[in-house]
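> have a look; sequence and predicted model below, questions after that.
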Amino acid sequence: MNLSHIGFRATRREIKRENPDMSPQVSFEFFPPKTLEAAFRLHDTVQTLAPYGPRFVSVTYGAGGTTRALTREAAQTLHKTTGLRVAAHLTCVGASRDETLDVARGYAGTGITDIVALRGDAEEGAERFTPHASGFANSVELIEALAAEGQFNIKVGAYPERHPDAAHENADIDWLKAKLDAGASEAITQFFFDPEDFLRFRDKCAAAGIDKPITPGFLPIENWQSTKRFSAKCGASIPAALDDAFAKAARDGREELLAIAQATELCDALLCEGVEDLHFYTLNRPELTAKICTALGLEARAPLRNVA
């Protein structure tokens, strides 16, 4: 595994010097705090990353819809106090159609019209997703209902590698096309570690007639063993060379340096293939994401003056 790609980065940065406005657009995912300490952590995360000028920030819904009220509170606070464009996650889990749409309308009433519409994971204690008796059966139904409201900009999830629940090899492409045809305007992918996984997926999407933006998602590697466990649950494959590299970095005490190099290389490889937008799953740990943004040539501008 080549961890430098110095030539690619130098070329892109030489072009950027001649065209100062040529920079990737970034967005960040946060999760809602459950404790006072976590609320301060979110404050610090927003304060650290907002100066990079995100296209939007998203707030997750929690496994099984467990943080519905917390998501609403965090999203509305960020929208009201930061001036950032906020996209609130909304899932089909554990609520009727009317209840789910009431949540969406509540967001719109406070000025939040960006929704990340997802099926959602299984409820706590369940092995698989089961629709609410009066709820949406899948994300396509949710997207159709949100689109019918006529006031939402809808983003959806996409899977460069096979989703754990995918029925067959092309199911993820079929579902993505159905979601975009139902009214979504953009897809954000699950994280991955090999740029070819995204590029092959993008090619398959184009062949299927998908022409709406697909933004790659990135998970900064804070802890390699935790990342491997999380990846196994999400269906994200681990390149053997990357596993070996982190084993060596752990022995040398250079895990963070490798994490920055890995993420920068991965992002650069896609930027050189025409990708313009990057989405980071921050886990409310901003330091590594900020270092990656800086390594990509993004400049942190004036800090926020008023953050919740």
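Happy to help now that I have it. Numbers count the residues shown, from 1 in each chain.
> C-alpha only now, for contacts and for neighbours.
Noted.
> biggest helix in this protein by residues?
helix 255-271 (DSSP state H).
> which other residues reach it?
Helix 255-271 has contacts (Cα atoms under 8 Å, 6 or more residues apart in numbering) with 3-5, 8-9, 24, 193-195, 199, 218, 220-222, 245-246, 249, 278, 288, 291-292, 295-296.
> buried members of those into PyMOL, please.
Of the contacts of helix 255-271, the buried ones can be selected in PyMOL as follows, counting by 16 or more other Cα atoms under 10 Å:
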select buried, resi 3+9+24+193+195+199+218+220+221+222+245+246+249+278+288+291+292+295+296
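> follow-up on the earlier one: tell me the gap between the longest helix of the chain and the middle of its chain.
From the chain centre to the centre of helix 255-271 is a distance of 17 Å (Cα atoms, centre = their mean, to the nearest Å).
> please apply the same query to stretch 190-198.
13 Å.
> for it, measure first residue to last.
End-to-end span of stretch 190-198 (Cα to Cα, to the nearest Å): 10 Å.
> show me what contacts T113?
T113 touches A87, Y107, Q151, F152, N153, counting by Cα under 8 Å, 6+ apart.
> now with 6 Å, please.
F152 (Cα atoms under 6 Å, 6 or more residues apart in numbering).
> for R97, see how far away it is.
Taken as Cα to Cα, the span from T113 to R97 is 18 Å.
> let's bring in a second model and compare:
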Amino acid sequence: MPAENIIDLLASSTGPTFSVEFFPPSDDAGVQQLLGALEALQPLEPDWVSVTYGATGASRYKTFSAVGALRGQTATSLIGHLTIAGQSKSDVVRAIEAYERLGVTHILALRGDPPRGESFVPHPEGLTSATELVTLIKSLGDFTVGVAAFPDGHPESTLELDAEILLAKERAGAEFAITQLFFDADAYAAMVARFRALGGTMPIIAGIMPITVPSQIERFASLSGSGMPAAFEAQLRSVADDRARFREVGIELVTDLCRQVIAAGAPGLQFFTLNRSTATHDILSRLRSTADALPA
């Protein structure tokens, strides 16, 4: 499929869009795993692919290398992530210019997280918020800009303030949002309703994390605002001693979550793949086999 503007894809699709997120690999073996995951998912025809961003010099290089590798393997639309944490404004401008040279016209504008246990402190020569980043990106070229949304609430904010900040991002030029991972469809629907009540109109894509191994329970519990609902977690813990059964239950729970957010009006699903393909493939196959399927 030739690369298209993501806003056009969201508007023209006959059902929810499907996309995948990768992270920049750290070595040659990781590059091969990334390209292998992309190859495995290509027959499913993702509407776009996104690549996360590293804020340090070395990790930024890995980001752009990964983007270049993906550009060489697929004509599918691609989103490059960009954060402001730990960077000067000139660093951020250079990153935007690097994306432009790579032919990337979609950027996900993020503030970026501080080290665990610390508060965000802007770079002394940097930007202070994702809203400022949206404004900067739009001023530097013909980019389509997305932002993050938080169904369970941002750990430094309130649900009401989150909605106001999301609206400010839209007014600064953001054209779509992708949520952080979540496991409660009601939280997604309530977040969208708060945003719409303020007059927000941009599409909000649901970010989906497949669950396949028991260690993910504790990992997500340690993420502020991203814990699992009690009943959801209980079903997983009940089979935690059986890895094969755990994977099956996790895949079905996340598939059901996808069904619920589609029923709630989600315009698309973005899967956080961790540079793997099997779980995403399994969930998507189950969705496409039912009446509420994604477009084939």
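Happy to help now that I have it. As the structure is a prediction and not an experimental result, all values here were calculated from the model.
> once they're superposed, tell me the TM-score.
Scored against TM-score structural alignment, normalised by the length of the second structure, the superposed chains reach a TM-score of 0.88; 279 aligned residues with a Cα RMSD of 2.2 Å.
> what's the mean deviation for the longest helix of the first structure versus the second structure?
After superposition onto the second structure, helix 255-271 of the first structure sits on average 1.1 Å from its aligned residues (mean Cα distance after the TM-score superposition for the first structure).
> what residues in the second structure pair up with that helix?
Mapping helix 255-271 of the first structure onto the second structure (TM-score structural alignment) gives residues 246-262.
> quick check: P51 of the first structure touching A300?
Yes. Contact criterion Cα atoms under 6 Å: P51 of the first structure and A300 qualify, at 4.7 Å.
> just the buried residues of the helix or strand hosting D162 of the second structure, please?
Using DSSP states H and E, D162 of the second structure maps to helix 159-172. Using 16+ other Cα under 10 Å as the test for burial, helix 159-172 of the second structure gives L159, D162, A163, E164, I165, L166, L167, A168, K169, E170, A172.
> try stretch 141-153 of the second structure
So stretch 141-153 of the second structure, judged by 16+ other Cα under 10 Å, has buried residues F143, T144, V145, G146, V147, A148, A149, F150, P151, D152, G153.
> which of these sit farthest apart?
The largest separation in those, counting by Cα to Cα, is between F143 and D152 at 28.4 Å.
> now the helix holding D162 of the second structure on the first structure. Mean distance?
Mean for helix 159-172 of the second structure is 1.2 Å (mean Cα distance after the TM-score superposition for the first structure).
> go on, stretch 57-70 of the second structure?
For stretch 57-70 of the second structure, the mean deviation from the first structure after alignment is 2.0 Å (mean Cα distance after the TM-score superposition for the first structure).
> quick one: that stretch to chain centroid distance?
18 Å.
> outside of that stretch, which residues touch it?
P24, Y53, G54.
> quick one: map the first one onto the first structure.
For P24 of the second structure, the aligned position in the first structure is P32, judged by TM-score structural alignment.
> quick one: classify that match as helix, strand or coil.
Following DSSP: H, G, I helix; E, B strand; the rest coil, P32 of the first structure is assigned to coil.
> what about it, how many neighbours?
Applying other Cα atoms under 10 Å, we find 22 other residues in the vicinity of P32 of the first structure.
> ok, now how distant is it from G150 of the first structure?
Taken as Cα to Cα, the span from P32 of the first structure to G150 of the first structure is 27 Å.
> can you pull out the helices in the first structure?
Going by DSSP H, the first structure shows helices at 6-18, 36-49, 68-82, 97-109, 139-149, 171-181, 195-207, 224-234, 240-252, 255-271, 286-295.
> ok, G68 of the second structure to E100 of the second structure distance?
For G68 of the second structure, the distance to E100 of the second structure - Cα to Cα - is 12 Å.
> who touches both of these two?
With Cα under 6 Å, 6+ apart as the test, G68 of the second structure and E100 reach no residue in common.
> now stretch 275-286 of the second structure: which residue numbers in the first structure?
Under TM-score structural alignment, the match for stretch 275-286 of the second structure is residues 284-295.
> give me the contacts around the matching stretch.
Here stretch 284-295 of the first structure has contacts from F30, L42, T45, I260, using Cα under 6 Å, 6+ apart.
> what's the matching residue for the second one over in the second structure?
Okay, so that is L42 of the first structure. With TM-score structural alignment as the criterion, L42 of the first structure pairs with L34.
> map A231 of the second structure onto the first structure.
Mapped onto the first structure by TM-score structural alignment, A231 of the second structure lines up with A241.
> so what's the residue count around its match?
Around A241 of the first structure there are 11 residues (other Cα under 10 Å).
> what separation is there between it and K177 of the first structure?
For A241 of the first structure, the distance to K177 of the first structure - Cα to Cα - is 33 Å.
> and for R119 of the first structure?
Here the distance between R119 of the first structure and K177 of the first structure works out to 15 Å (Cα to Cα).
> return the distance of the closest residue to the match of L42 of the first structure other than its chain neighbours relative to S119 of the second structure.
Nearest residue to L34 of the second structure in three dimensions, chain neighbours excluded: N275, at 5.3 Å (Cα to Cα, 6 or more residues apart in numbering). Using Cα to Cα, one gets 29 Å for the distance from N275 of the second structure to S119 of the second structure.
> who's more crowded, the two?
N275 (21 against 10).
> follow-up on the earlier one: just the buried residues of stretch 141-153 of the second structure: which are in strands?
T144, V145, G146, V147, A148, A149 (DSSP state E).
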